[in-house]
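> Provided below for reference: sequence and predicted model.
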Amino acid sequence: MGIADVYRQINKQIEKNQQTYHGDRERWHILREVLNWIGQPDRHLKIIHVVGTDGKGSTGAMTAAALHGAGYRIGHFSSPAILDDRDMIQLNGVAIRETDFISSYRRILRALEKHGGQVNTLTKFEWWTLIALDYFYHHEVQFAIVEAGLAGLCDATNAIEAPLIVAFTKIDLDYEANDTDRISEITQDKAGAIKPGAVVINYPGQAREVTKLLQERTVAVGASWYDGEKPSITIIRSTPTGLVLNVDHYKQLQLPLTGSYQVKNLAIVLEIVRVLRKRGTRIPVADLAQALANMKVRGRMEYDAKNNILYDGAHNPSEIENLVTSLHAWHLEAKPVYVLGLMKDKNWRDILEQILPDTDQVIAVKPDTPQGMSADELAAKIVMQSNVNVEIADDPEAAINLARRIRKDTKRLIVVTGSFYTLRAIHAGGFTLNE
């Protein structure tokens, strides 16, 4: 059996346990024990922990690009992947090799079995979190950017014991089950990522009550709240291909990320850079600007100019609002065609309320995951809420053909969105995301 076959076999075994343990605040203790058994890799890493509801991917990617552009060896863990699960773990922008994945997996499994555990002791996300930390340690990365999943006390990444920086992106409602929860409860859960000695950086424009709770947690555990100079960022131009910005004294900064909301995520990254510079990390302004200008974030407001297709993994009402706002700013000549696939556990009502007024055509498709809502169910919900024309795609190839037929001989933009798993499904069916 070849290396690729071994990797696929292991990943298939890991995927059997898709349980996420919502609300189980004891899970991170299990992860902490496993980390101790394999030599506490997280204790040997300079970790920048990115936590929040929206914007983790862009913030993590910009941070990784900024540090790698300055010449540092960077590990980056993010989820979910779009094309290959190995994309979740990257070293200097390159996905973990199958051989390295297997080595880390076997090292962790031996430790588990020695203490009475087995493969299904851990969920898929827990496995990937542990493999990432083990891999980064054994490959001696100088900084590790780790994006939280569910975040806070219930998240596997909460097992990280001593992060250097905890950076909070926007905290908001995400899962439909949270609609009746107060935002303070969600914040208190995510605040569990704050550990003693860490520097805490907060999203600019964070809700007041959220900021207050994060500050209280910071003081309670002996962390430090970043209260330094805030970057001044002005949007000069916004197009489907990206933003042109004035940042402090730097003029005409090119950022190949679309959407004005990215300015706030960039502000977080610049504050991370300032904290690191104060601690002796050399990050020249010119290197930073060049690194940001050349970065790519697959599946996050990713525009394919050749085919006039926008791919965006927006999966909750806040992210969908950002998407729709960006489309308005581009002054499109015609309403976009949406290829839409949603997750069962997301707040589909609010998502549809954002999308449906701004389109007259939706193609419903099922995301590439068992947790994806069926195309039939999504179409029924759309019909109940609007007069928008909706067609059902039985498979990704059908969605592609429908989208191309609908916008034939027109300049209509096709927007593929609703989940990263929707993008994965569409890619599997023939649409090619930019390399």
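Cool, the structure landed. Numbers count the residues shown, from 1 in each chain.
> rest of the way, CA atoms for contacts and neighbours
Fine.
> name the nearest residue to Phe431, ignoring sequence neighbours.
Nearest residue to Phe431 in three dimensions, chain neighbours excluded: Ile400, at 7.2 Å (C-alpha to C-alpha, 6 or more residues apart in numbering).
> the one you found and Ala428 touch, don't they?
No: counting by C-alpha atoms under 8 Å, Ile400 does not reach Ala428; the two are 10.7 Å apart.
> who's more crowded, those two?
Just comparing Ile400 and Ala428: by other C-alpha atoms under 10 Å the higher neighbour count belongs to Ile400, 19 against 16.
> buried ones in the helix or strand hosting the more buried one?
In this assignment (DSSP states H and E), Ile400 forms part of helix 396-406. For helix 396-406, the neighbour count (16 or more other C-alpha atoms under 10 Å) marks 396-400, 402-404 as buried.
> distance to Val362 added to these, as JSON lines?
Formatted as JSON lines, the buried residues of helix 396-406 follow (distance: C-alpha to C-alpha, whole Å):
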{"residue": "Pro396", "distance to Val362": "14"}
{"residue": "Glu397", "distance to Val362": "15"}
{"residue": "Ala398", "distance to Val362": "13"}
{"residue": "Ala399", "distance to Val362": "10"}
{"residue": "Ile400", "distance to Val362": "12"}
{"residue": "Leu402", "distance to Val362": "10"}
{"residue": "Ala403", "distance to Val362": "9"}
{"residue": "Arg404", "distance to Val362": "13"}
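> so how far is the helix holding Ile400 from its chain's centroid?
Mean C-alpha position of helix 396-406 versus that of the full chain (C-alpha atoms, centre = their mean, to the nearest Å) differs by 27 Å.
> who are the packing partners of it?
Contact here means 3 or more C-alpha pairs under 8 Å, 6 or more residues apart in numbering; DSSP states H and E; on that basis helix 396-406 packs against strand 337-340, strand 361-364, helix 420-429.
> then this one, side by side with the first:
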Amino acid sequence: MTTAGTLTQAAAEIDRLMTLHPKGFDLSLERITRLLARLGNPQDRLPPVLHVAGTNGKGSFTAFSRALLEAEGLAVHVHTSPHLVNWHERYRLGVKGGRGQLAEDAVLADAIRRVAEANAGETITVFEILTAVAFLLFAEHPADAVVMEVGLGGRFDATNVIRHPAVTAIMPISLDHQAYLGDRVELIAAEKAGIMKRGRPAVIGYQEFDGARDVLADTAERLGCPTALYSQDFLAHEEFGRMIYQDEDGLIDLPLPRLPGRHQLANAAAAIRAVKAAGFTLSEQGIEKALQTVEWAGRLQRMPKGPLLDLAPEGAEVWLDGGHNPGAGQVIAETMVSFEERDPRPLVLIIGMINTKEPIGYFRAFAGLAEKVFTVPIPASDAGLDPVALAGDAADAGCPAEACGSVAEALARVAALFKTAPKAPRILIGGSLYLVGSVLGENGTPPR
């Protein structure tokens, strides 16, 4: 993902770091621990931290947690990765009684310079520097809470230097990043469980796989963590168009979350339970407000108007989602089915992926559901899968597919395909957060 438009001060600083340090991940805590010590250990001077890991759903958990806390008038710092369009999206600084704002460019650039200076040219990854920047910014700006999202895995992720989190949350686990984390969900769960800390509250969200849930529950028990397990200690379900949330404190009748998809009920429930476990008091009115105002760009996001969207067929419904693994494919497909029940339309996918993903498993969720798949390259990425090969993967999974040179070309082909159709299509653009970021940038509608 690249910064749209004129290069900002922060982006210029990061580009300079990219030339000095390796890209990607090198899972270890030694380098980040050394760097943070030179900065005075800002990670030890934070407000209460909600630390979240998971294959899928951790971004939604972050968005719900922020909305819940802000609905109570609290200032909430939020760290997420990766960004979609601009680096600043990774650093949201809390505002008392208001909506947190992305870090201003001059503030972010200054923090990056100070962290790089403290590192003094020693071997480190750019992600570790950027994580240290989050700790520095969050320690220097007063707030009531921090929501910190793990970058990759958990045990050796650069965020896992938080010694006493207010709560740790583990969201749904499925196969992803096997080269780093292992090729079985139990191994991946063990890595994610590495953020749990002895005696600190742990919330375990919905888990599709029994093996993953058992590893997480066993780890929490071994560490003496007060634990809340989805479907055992808390849960949520839909009833008469409402969300019913229940935990040991009772049952609450709530509006459905603004974020679409049945899976978001479980994500919202995990956030509610985790915020409470972290020691915050939530009012029923505050929870209602949070569910109705929550925002999370690039995750089942209705595409806003813009020059790129104008290429779609008139009347088309266009959605963006950066989900990229088989588990994400399944929940997105289920959401598309629910949309179909509400408003029947032919479904078309425009998909690009990077070469660390499992395309066939993703596409298999849409077999018999997607009328057509157009595969596209990912701009400004040398890790993108070749669209022709990706179209072959889609076909192998049972989805009719053809390759295109860009999202714009794909939208034009969709427009031609449905020119005389009785109903405009529903279009899903996704398969990669990199592609989603590119689309939002090209459409002139980056996250705010």
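Nice, thanks for sending it over. As the structure is a computational prediction, the values presented were derived from the model and not from experiment.
> work out the TM-score between the chains.
The TM-score (TM-score structural alignment, normalised by the length of the first structure) is 0.87; 416 aligned residues with a C-alpha RMSD of 2.7 Å.
> can you give me the angle the helix holding Ile400 of the first structure makes with helix 420-429?
Using axes from the mean of the first three to the mean of the last three C-alpha atoms, to 10 degrees, the inter-axis angle of helix 396-406 of the first structure relative to helix 420-429 is 90 degrees.
> okay, helix 396-406 of the first structure sits on what stretch of the second structure?
Aligning helix 396-406 of the first structure against the second structure (TM-score structural alignment) gives residues 407-417.
> the matching stretch vs the first structure, average distance?
Average distance, stretch 407-417 of the second structure versus aligned residues of the first structure after superposition (mean C-alpha distance after the TM-score superposition for the first structure): 2.8 Å.
> whatever residue of the first structure lines up with Leu435 of the second structure: what's it in contact with?
In the first structure, the residue matched to Leu435 of the second structure (TM-score structural alignment) is Thr422. Contact analysis of Thr422 of the first structure by C-alpha atoms under 8 Å, 6 or more residues apart in numbering lists 313, 340-342, 365-368, 416.
> can you do 6 Å?
For Thr422 of the first structure, the contact set (C-alpha atoms under 6 Å, 6 or more residues apart in numbering) comprises 341, 367.
> distance check, Thr281 of the first structure against Lys230 of the first structure.
19 Å (C-alpha to C-alpha, to the nearest Å).
> whoops, Pro336 of the first structure was the one
To Lys230 of the first structure, Pro336 of the first structure is 36 Å away according to C-alpha to C-alpha.
> and the two? Which one has more around it.
Legend: neighbour count by other C-alpha under 10 Å for Pro336 of the first structure and Lys230, higher for Pro336 (21 against 14).
> chain neighbours aside, what residue packs nearest to that one?
Spatial nearest neighbour of Pro336 of the first structure, chain neighbours left out: Leu413 (4.8 Å); criterion: C-alpha to C-alpha, 6+ apart.
> what about the strands in the stretch 301-448 of the second structure?
301-302, 317-321, 347-351, 370-375, 401-403, 426-430 (DSSP state E, counting those that start in this stretch).
> would you format the ones you listed as a markdown table with distance to Ser28 of the second structure included?
Below are the strands of the stretch 301-448 of the second structure laid out as a markdown table (distance: least, C-alpha to C-alpha, whole Å):
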| stretch | distance to Ser28 of the second structure |
| --- | --- |
| strand 301-302 | 34 |
| strand 317-321 | 30 |
| strand 347-351 | 33 |
| strand 370-375 | 36 |
| strand 401-403 | 39 |
| strand 426-430 | 31 |
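> out of those, nearest to Gln285 of the second structure?
Nearest of these to Gln285 of the second structure, taken as C-alpha to C-alpha: strand 301-302 at 25.1 Å.
> and of the strands of the stretch 301-448 of the second structure, who's closest to Gly205 of the second structure?
Of all these, strand 317-321 comes closest under C-alpha to C-alpha, at 21.0 Å.
> contacts for the closest one, please.
Under C-alpha under 6 Å, 6+ apart, the answer for strand 317-321 of the second structure is 298-303, 426-430.
> in TSV: these, plus distance to Ala75 of the second structure and neighbour count.
Output for these, formatted as TSV (distance: C-alpha to C-alpha, whole Å; neighbours: other C-alpha atoms under 10 Å):
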residue	distance to Ala75 of the second structure	neighbour count
Gly298	24	25
Arg299	24	21
Leu300	26	22
Gln301	25	19
Arg302	27	15
Met303	29	22
Arg426	38	22
Ile427	37	26
Leu428	34	24
Ile429	33	29
Gly430	32	28
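> next, format those as TSV and append distance to Thr168 of the second structure.
As requested, the contacts of strand 317-321 of the second structure are exported to TSV (distance: C-alpha to C-alpha, whole Å):
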residue	distance to Thr168 of the second structure
Gly298	24
Arg299	22
Leu300	25
Gln301	27
Arg302	30
Met303	32
Arg426	37
Ile427	36
Leu428	32
Ile429	32
Gly430	29
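> out of the residues you listed, which is nearest to Phe366 of the second structure?
Nearest to Phe366 of the second structure, judged by C-alpha to C-alpha, of the contacts of strand 317-321 of the second structure is Leu428 at 11.2 Å.
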